[in-house]
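[1] Fold the following, please.
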Amino acid sequence: MKEVLNDDYQLTEEIGRGRFGVVYRCYSTVSGDSFACKSIDKRLLSDNTDRECLEKEPKILHILGGNPNIVQIHRIYEDDDYLHMIIDLCDSPDLFERISNRAGVFSETEAASVFSPLISSISYCHRLGIAHRDIKPDNVLFDSRGNLKLADFGSAEWFAMNERGTMSGIVGTPYYVAPEVLSGREYNEKVDVWSAGVILYIMLAGVPPFYGDSPEETFEAVLRANLRFPTRIFRSVSPEAKDLLRKMLCKDVSRRLSADQVLSKS
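    The predicted model follows:
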């Protein structure tokens, strides 16, 4: 299978690395167009959960195909040891890097230019019955033209498959995970709205809304969900932006906005 891959695509330098694989820059030997190749070593998958994530991501990316703000999958090559996915090349700094490199904060206009396509991509996922469940700046990528691409659907779930439209299981990342996930209860797709709200808060404030000195303390702060807007940080943030954050970072899920509702306001 590696030979077939090499017939179709020329792999060049490594541009990323994760727990189970490596992302390479590559180009089509036919068209010359540039892509990324996500190569996953299946021998490193130690449990059923990891294997399920591996099987799930390509299927979900196929379902989500065609959205300009979601990483597109173009080809799959698989053998006994590896899965190779040819996906959009996103070689500009991701949102985590952009936030880290700024020292200061985003203006509301700058934040909106990131937030609007992000919430649009989340809304699209939800309309198709898919929750991402790990929305964080590291998974918000940009291509060479600056177009936002939501990536890494390994933790995603088809909530529409469940009659009640609910999910379970503790997935996600400290700072960004919703309180109902941490509490061990069943939850719905609005966990993604919470995570997007955390990202918006960080872009406007330069600090996360809920944090501690350790993952445990951060989780406790998330569970308390005591949302504050310190005056010295939020002095120049509009009342409308703060109101949107309150409605996204609302512990009461029934009162939290849906992605579609956020989209209509942003």
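[2] Please make it C-alpha for all contacts and neighbour counts, starting now.
    Fine.
[3] Look at Arg19 and say how many residues are nearby.
    Using other CA atoms under 10 Å, the number of residues around Arg19 comes to 9.
[4] now it, what's its secondary structure?
    Arg19 carries the three-state label coil when classified by DSSP: H, G, I helix; E, B strand; the rest coil.
[5] and the gap between it and Arg43?
    The spacing between Arg19 and Arg43, counted by CA to CA, to the nearest Å, is 12 Å.
[6] same check, this time on Thr109
    Thr109 sits 45 Å away from Arg43, taking CA to CA as the criterion.
[7] Also Val30?
    According to CA to CA, Val30 stands 31 Å off from Arg43.
[8] host element of Val22?
    Per DSSP states H and E: Val22 is located in strand 21-28.
[9] So what touches that strand?
    Applying CA atoms under 8 Å, 6 or more residues apart in numbering, the set of residues contacting strand 21-28 from outside is 8-17, 33-41, 89.
[10] Swap in 7 Å and give it another go.
    Residues outside strand 21-28 that contact it (CA atoms under 7 Å, 6 or more residues apart in numbering) are 8-17, 33-41.
[11] do stretch 49-56 as well
    Contacts of stretch 49-56 from elsewhere in the structure, counted by CA under 7 Å, 6+ apart, are 45, 154-155.
[12] Another for comparison:
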Amino acid sequence: MSIHISDSRNMKFNEEPFEKFYEIAEELGNGQFAIVRRVVNRITRQEYAAKFIKKRRYATSRRGVLRINIEREITILKYIADSDNNNDNECLNEYEASIFIKQLLLALKFLHHLHIVHLDIKPENVMLVNKGDLKIKLIDFGLSRRILPGTIIKDMVGTPEFVAPEVVNYEPLTTATDMWALGVVTYILLSGGSPFLGENREETFINISAVNYNFNEKYFSKISPQAKDFIKNLFVKDIRKRATVNECLLHPWIRHVDNYNLKNTLLVNQRSAIPFDQIRSYKIRLKWQRAIEIIIVCNKMTANARLLLQSKNNNNQRTSRFDPIGETCLHISASNGYYDLLYYLYMKGASLTICDYQGDTPLYYSIRNGHINIVDFIISQNIDINYVNKNKETALHIATRYAQLEIVLLLLQRGANIELQDQDGETVLHISSWHGYTTILSAFCKYKPNPNIINKVCFLLSLIILMRIPV
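    Predicted coordinates for the structure are as follows:
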């Protein structure tokens, strides 16, 4: 098991055209902010995986790399062909599963020693180095954080099925958060099922918070008591009592992995084989789960959707008999981050500029809840980025008020006006100054705003800035 951690302060960027050095081949995967493609070095013919970060102009990133002038960022990674956490065998026995888990533990031991928490441990982020081999790599550190002792960091981060109770309850994240996720991966690897998965996200979170799971006899009848005990030690709500990485490495189910002579190791039922069709079914379910969620939401919104589509023929003048503030299903989709549903409704003719009774468009709803992918999509459809609601607030006012830094930077990049005043005469500079949002205010100042604008209470903006920002 090998992990390469690079110091971002020593990273060097090649600003020459990427295509000069690499041939770009097929897409390997994509996410909210990046696309991964297979590429081939034109000189050595060596294959790599290239991660194309979608165009942004952030002053800084979470990893500390300066990005002031970066239009497109491409990261070159090792390419692992046909990688997956299974092999050519028809099944995986419990001993082989313990080999996988021990490698993950060694990876986490290395990370946790550096106070790095991965925060996205799941089967999709564990890959075989070579097909038919049991050597694995832990990948995708996009959500990882360095959390020093005594530092309190709270965040709703990770994949719902794998998050720990402290994530659900918005409590401080620690290295123990990774250990819970490791327990989920172990459970899945041994059974093919997911321990806390509910009918929807809310039910899943309830199961996690209540530590509501069981060892289904259908799948665990041939699994050793030691393996079950290993999982039990990880599914502990109190992070102080949850097994640490060092404790797990000393557990009997893991300790025996050092000895490859099965006769002299922990007694493992040789028929405790894990059918790979179960693992594959799990992955297929993951792919379809999002589609099912969309269908459920669509069914719940059918009546409201009919009113929305009808309003299209009435110049969007509509009233809702269901919602006292006039929300449409587009507003609800944007608020909850249902990108696929919002896009579907848009393609069916729904207007992205439709307003609720306060004049708020779906863009405002997506900004309040921090759904930057939806924000990016909406403003790319040639809408008026400086539109004002009934309180004369722009999208930039909303993003600033809710401290959505990434969205603020995106809106600035797309030409948002920083000197427009709301009904109280306040610009986004007033808002960021009053709340002490130093980073956001610094971003505004790069656009050379007028610091002498006065709001309706005659409070000089420059005075606020002097009060809030040290010289």
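[13] what's the TM between chain one and chain two?
    Aligned and superposed, the two chains score 0.78 in TM-score terms (TM-score structural alignment, normalised by the length of the first structure); 236 aligned residues with a CA RMSD of 2.9 Å.
[14] so where is the strand holding Val22 of the first structure in the second structure?
    Following TM-score structural alignment, the partner segment of strand 21-28 of the first structure in the second structure covers residues 34-41.
[15] in the superposed pair, what's the mean gap between that stretch and the first structure?
    Superposing on the first structure and averaging over aligned pairs (mean CA distance after the TM-score superposition for the first structure), stretch 34-41 of the second structure comes out at 1.7 Å.
[16] buried residues in that stretch?
    Neighbour-count burial for stretch 34-41 of the second structure, with 16 or more other CA atoms under 10 Å as criterion, is recorded at 34-40.
[17] How far away from the center of its chain is the strand holding Val22 of the first structure?
    Counting by CA atoms, centre = their mean, to the nearest Å, strand 21-28 of the first structure is centred 20 Å from the centre of its parent chain.
[18] Tell me the counterpart of Lys51 of the second structure in the first structure.
    Looking across to the first structure (by TM-score structural alignment), Lys51 of the second structure lines up with Lys38.
[19] Correction: the previous question concerned Ile147 of the second structure.
    Under the pairing rule here (TM-score structural alignment), the equivalent of Ile147 of the second structure within the first structure is Phe159.
[20] What is the aligned counterpart of Leu234 of the second structure in the first structure?
    Using TM-score structural alignment to pair residues, one finds that Leu234 of the second structure aligns to Met248 in the first structure.
[21] any idea how far Gly21 of the first structure is from its match?
    Using CA to CA, which is the criterion applied here, Met248 of the first structure is 34 Å from Gly21 of the first structure.
[22] all strands for the second structure, in order.
    Remark: strands assigned in the second structure by DSSP state E are 22-30, 34-41, 47-53, 73-78, 91-93, 116-117, 126-128, 136-138, 145-146, 273-275.
[23] Name the residues that touch the longest one?
    Contacts of strand 22-30 of the second structure from elsewhere in the structure, counted by CA under 7 Å, 6+ apart, are 35-42.
[24] Ser432 of the second structure: which of the residues you listed is nearest?
    Distance to Ser432 of the second structure across the contacts of strand 22-30 of the second structure (CA to CA) is lowest for Ile35, with 33.4 Å.
[25] which stretches of the stretch 51-200 of the first structure form helices?
    Here the stretch 51-200 of the first structure has its helices, by DSSP state H, counting those that start in this stretch, at 95-100, 108-127, 179-182, 191-205.
[26] what's the most buried one of these?
    By mean neighbour count, with neighbours taken as mean count of other CA atoms under 10 Å, helix 191-205 ranks first of the helices of the stretch 51-200 of the first structure at a mean of 24.
[27] matching residues in the second structure for it?
    Structural correspondence for helix 191-205 of the first structure: residues 177-191 of the second structure, per TM-score structural alignment.
[28] what's the average distance of that stretch to the first structure?
    Its matched residues in the first structure lie on average 0.7 Å from stretch 177-191 of the second structure after superposition (mean CA distance after the TM-score superposition for the first structure).
[29] thought the match of Lys51 of the second structure was touching Asp88?
    No - at 10.1 Å, Lys38 of the first structure and Asp88 do not qualify as touching, with contact defined as CA atoms under 7 Å.
[30] quick revisit: for the match of Lys51 of the second structure, list the residues it contacts.
    Remark: with contacts taken as CA under 7 Å, 6+ apart, Lys38 of the first structure is in contact with 22-24, 84-86.
[31] how does it look with 10 Å?
    The contact partners of Lys38 of the first structure, by CA atoms under 10 Å, 6 or more residues apart in numbering, come to 14-18, 20-26, 76, 83-87.
[32] Without its sequence neighbours, what residue ends up closest to it?
    In space, and not counting its chain neighbours, Lys38 of the first structure is closest to Val23: 4.4 Å by CA to CA, 6 or more residues apart in numbering.
[33] What of Cys26 of the first structure?
    In space, not counting the residues next to it along the chain, Cys26 of the first structure is nearest to Leu11; the distance is 4.2 Å by CA to CA, 6+ apart.
[34] Number of residues surrounding that neighbour?
    Around Leu11 of the first structure there are 19 other residues, counting by other CA under 10 Å.
[35] again with Glu189 of the first structure
    26.
[36] Please name the nearest non-neighbouring residue to it.
    Ala131 (5.3 Å).
[37] and that neighbour, what is it in contact with?
    With contact taken as CA under 10 Å, 6+ apart, Ala131 of the first structure is in contact with 122-125, 153, 155-160, 167, 188-193.
[38] and the gap between it and Arg185 of the first structure?
    According to CA to CA, Ala131 of the first structure stands 16 Å off from Arg185 of the first structure.
[39] And for Val237 of the first structure?
    Using CA to CA, Val237 of the first structure is found at 34 Å from Arg185 of the first structure.
[40] Please apply the same query to Pro137 of the first structure.
    In this structure, Pro137 of the first structure and Arg185 of the first structure are separated by 25 Å, where distance is defined by CA to CA.
[41] Comparing these two, which residue is more hemmed in?
    The neighbour count for Pro137 of the first structure versus Arg185, taken as other CA under 10 Å, is higher for Pro137 (20 against 13).
[42] what do we get in the second structure for the more buried one?
    Mapped onto the second structure by TM-score structural alignment, Pro137 of the first structure lines up with Pro123.
[43] Could you check how far its match is from Ser311 of the second structure?
    Relative to Ser311 of the second structure, and taking CA to CA, Pro123 of the second structure is found at 45 Å.
[44] what's the answer for Ser442 of the second structure, then?
    When CA to CA is the yardstick, Ser442 of the second structure and Ser311 of the second structure sit 42 Å from each other.
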